[in-house]
Structure formats: C-alpha cells, structure tokens
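Student: From the sequence below, what's the structure:
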Amino acid sequence: MTTVRLLPVTTEHECLRCFDVMHELRPHLAAPQAFVSQVMRQMAMEYRLLAAWQEDRVVGLVGYRLTENLLYGRFVYVDDLVVSEEGRRHGLGARLIAAVREEARQMRCRHLVLDTGLGMALAQRFYFRQGLLSRGMHFVEALNTEETGS
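Tutor: A predicted model of the protein is given here:
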C-alpha cells in the first residue's frame, strides 16, 4: 500500500470524496449530497471527520466528537470508523484510532468511547486489540416522528 496521509475533512468537496467509503459502513446513506449536508450540520455541532488519503482517494474514515457527561467526564465519542475493502489489513484502522486517541489526550479527555453492533465479532476483536474494553450495552428505541393528522 502506498503512503497514506491522515487529514481532517473541512470542506463540502472533501466530504463528497468521502461518501463511497462511508457508504460501506452506512449503506442506508443513499444520496451523496444528503450525506454531505448532514456531515456539514454535524460539523457545526463539533463533529470531526478524519480521512485517510491514498494519493487522491479516501481509503478510511473516522468520525468523532468531543463531549462530556456524568459517566465519563470529558471524552471523545467515535461515531464512525471505516476502512475501504482494499485498505484493510494494512493497519489503517489502528492508525485512525491512534490519531483520535492522541487528539483526545491533547484535549484532556478521560475516555475514548465507541459503540459497535452485537453481531460484529471481527470489529469487536479489533477494538479489543486497540485497548478498548466492553463496559456496557447500548439500548435504542426508534421514535415515530411522523406528524399525525387532526
């Protein structure tokens, strides 16, 4: 694998270049421009996107945010971590996690937190190798947000 550079995504154009890789992780994102719009909204709320570039192609992404709560104090939450099919098995996921971990330390965060699906055994094994430990379960309820007619 040729040299890979890790660079923050800051523009709509850069974000659009990330769509194909993010789509591997989030296949429900069907429209590239809707993805760009959503990421830009999230960036206004402190979401950060770090891209791994191999020449002029994005081959990996990590999306994360600085937050704080009573459980963890100040922490970085990883929303998205994905490496393209051809970029896997080259340590790129570990590099992305390490970059976010270092930024979290510089921001004086006490924890690095992420969620993964219960059936994602390979991802869980990767996270354990990166020093992340399972400390709980994540519960979700889909809320019906459709307006009802009178």
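Student: Could you use CA atoms for every contact and neighbour count after this?
Tutor: Will do.
Student: ok, now which ones touch residue 57?
Tutor: By CA atoms under 8 Å, 6 or more residues apart in numbering, the contact set of residue 57 is residue 17.
Student: Need the contact partners of stretch 98-113.
Tutor: Counting by CA under 8 Å, 6+ apart, residues outside stretch 98-113 touching it are 64, 66, 72, 73, 74, 75, 76, 77, 78, 132.
Student: buried residues in that stretch?
Tutor: Buried positions in stretch 98-113, judged by neighbour count with 16 or more other CA atoms under 10 Å: 100, 101, 104, 109, 111, 112, 113.
Student: do the same with stretch 121-140
Tutor: Per 16+ other CA under 10 Å, stretch 121-140 contains these buried residues: 124, 127.
Student: From the chain's centroid, how far away is it?
Tutor: In this view, stretch 121-140 has its centroid 14 Å away from the chain centroid, taken as CA atoms, centre = their mean, to the nearest Å.
Student: Same question for stretch 77-84.
Tutor: The answer for stretch 77-84 is 3 Å, by CA atoms, centre = their mean.
Student: that older thread, in strands only, show me the buried residues of stretch 98-113.
Tutor: 111, 112, 113 (DSSP state E).
Student: for the residues you listed, which one is nearest residue 142?
Tutor: residue 113 (22.0 Å; CA to CA).
Student: Here is a second sequence; please produce its structure as well for comparison:
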Amino acid sequence: MIKELLTTKDILAAFPVMNQLRTHLDEESYIELVLEAREKEHYRMFALYAESKVVAVIGFQPMITLYYGRFIWICDLVTDSHERSKGYGEKLLNYVQDWADNHNFERVALSSGLQRQNAHRFYETKMKYDKVSYVFKKEL
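Tutor: Reported below is the predicted structural model:
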C-alpha cells in the first residue's frame, strides 16, 4: 500500500527509514523541514507499507523551470536497508511518475550522490533514467 503522509504522526512514523538516507537529521529538525517544505515548496511525501510497516519513502516537489518545464523533482527516495531488492523503490518511483503524468507534468528528475553507485545503476538500468548533468553546491 502506498499512502501520502499528511499528518505529523505519519511523517514521524517514516523517520526511521528516511533517517537512513538523511542521517544528519534528528526527529525535530526532520519534522520542521518536512512541514516547512510542504507549506512553502509544495513538498509531498509518500510511504510504501508492507504489513502496516513503512518500508520505503519518497518525497518530491512539483516544479516549473525554464530548463525542464513542468516537472517533478524527487528530493528523497529510500528503502529500509533490511527491505532492499524487493522492488519497493521501483514501486514508489513508478507511483510518482504516474502521479506526474496524471497532473500534467512532463518529466521527473532527481540527483544522486556520487558515491551511490547502486542507486545510479537502479536509476539508469532498471528505471531508464538518463544521466544529464552534475549538481554543484556551495556551503554558505
């Protein structure tokens, strides 16, 4: 079952899985950021449940830019480390791709850390994403 996380309780229930990807966050900063991103950036978060347990989480933002046009930016995608290779990430990503298509978005994009070679293989081989750019950042 895939469900949008709308309540603070549901968002908090996804923290143990999300924290495996976003290890720098504690529960308090995680909740604050999710709620602020929802309010200001239209961020949405969905979880995939297996036997009433959160096993994978995806967060995304609908966006419009001159480069991509109308698109969905995948901010977060993580499967519980004990539940990997069961197709959960694929199901969530397909769910968001269908959501995007049904809401008149033209594409889905994401970035992935250089060290995440297994994720890159998943995106390119299994999900048929194209590698089109590097992402640069500068800490202020």
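Student: what does the helix or strand harbouring residue 54 of structure 2 correspond to over in structure 1?
Tutor: For residue 54 of structure 2, the element it lies in under DSSP states H and E is strand 53-65. Matched against structure 1 by TM-score structural alignment, strand 53-65 of structure 2 falls on residues 57-69.
Student: With structure 2 overlaid, report how far that stretch is off on average.
Tutor: Aligned to structure 2 and superposed, stretch 57-69 of structure 1 gives a mean residue distance of 0.5 Å (mean CA distance after the TM-score superposition for structure 1).
Student: Could you list the buried residues of stretch 29-40 of structure 2?
Tutor: Buried residues in stretch 29-40 of structure 2 (16+ other CA under 10 Å): 30, 31, 34, 35, 38.
Student: Shouldn't residue 50 of structure 1 be within a strand?
Tutor: Yes. Counting by DSSP: H, G, I helix; E, B strand; the rest coil, residue 50 of structure 1 falls inside a strand.
Student: Share the number of residues neighbouring the closest residue to it other than its chain neighbours, please.
Tutor: The shortest distance from residue 50 of structure 1 to any non-neighbouring residue, by CA to CA, 6 or more residues apart in numbering, is to residue 8 (4.4 Å). For residue 8 of structure 1, the count of nearby residues is 15 (other CA atoms under 10 Å).
Student: Now which residue in structure 2 aligns to residue 8 of structure 1?
Tutor: In structure 2, the residue matched to residue 8 of structure 1 (TM-score structural alignment) is residue 4.
Student: Please tell me I have it right and its match contacts residue 49.
Tutor: No. Applying CA atoms under 8 Å, one finds residue 4 of structure 2 not in contact with residue 49, separated by 10.9 Å.
Student: Show the contacting residues for residue 63 of structure 2.
Tutor: Taking CA under 8 Å, 6+ apart as the test, what residue 63 of structure 2 contacts is 69, 70, 71, 72, 73.
Student: quick one on the thing from earlier: which of the contacts of stretch 98-113 of structure 1 fall in helices?
Tutor: The helices, defined by DSSP state H, take in nothing from the contacts of stretch 98-113 of structure 1.
Student: could you flag which of these are buried?
Tutor: Listed as buried from these are 64, 66, 74, 75, 76, 77, 78; burial here means 16+ other CA under 10 Å.
Student: Can you give me every residue that contacts the fourth one?
Tutor: Spelled out, it's residue 75 of structure 1. So residue 75 of structure 1 contacts 66, 67, 68, 104, 109, 110, 111, 112, 113 (CA under 8 Å, 6+ apart).
Student: from the residues you listed, which two are the most distant?
Tutor: 68 and 104 (12.1 Å).
Student: Are we agreed that residue 13 of structure 1 is in a strand?
Tutor: No. Using three-state DSSP, the assignment for residue 13 of structure 1 is helix, not a strand.
Student: Enumerate every residue touching the residue nearest the centre of structure 1.
Tutor: Nearest residue to the geometric centre of structure 1 (CA atoms, centre = their mean): residue 80, 2.0 Å. Contacts here follow CA under 8 Å, 6+ apart; on that basis residue 80 of structure 1 touches 25, 61, 62, 63, 64.
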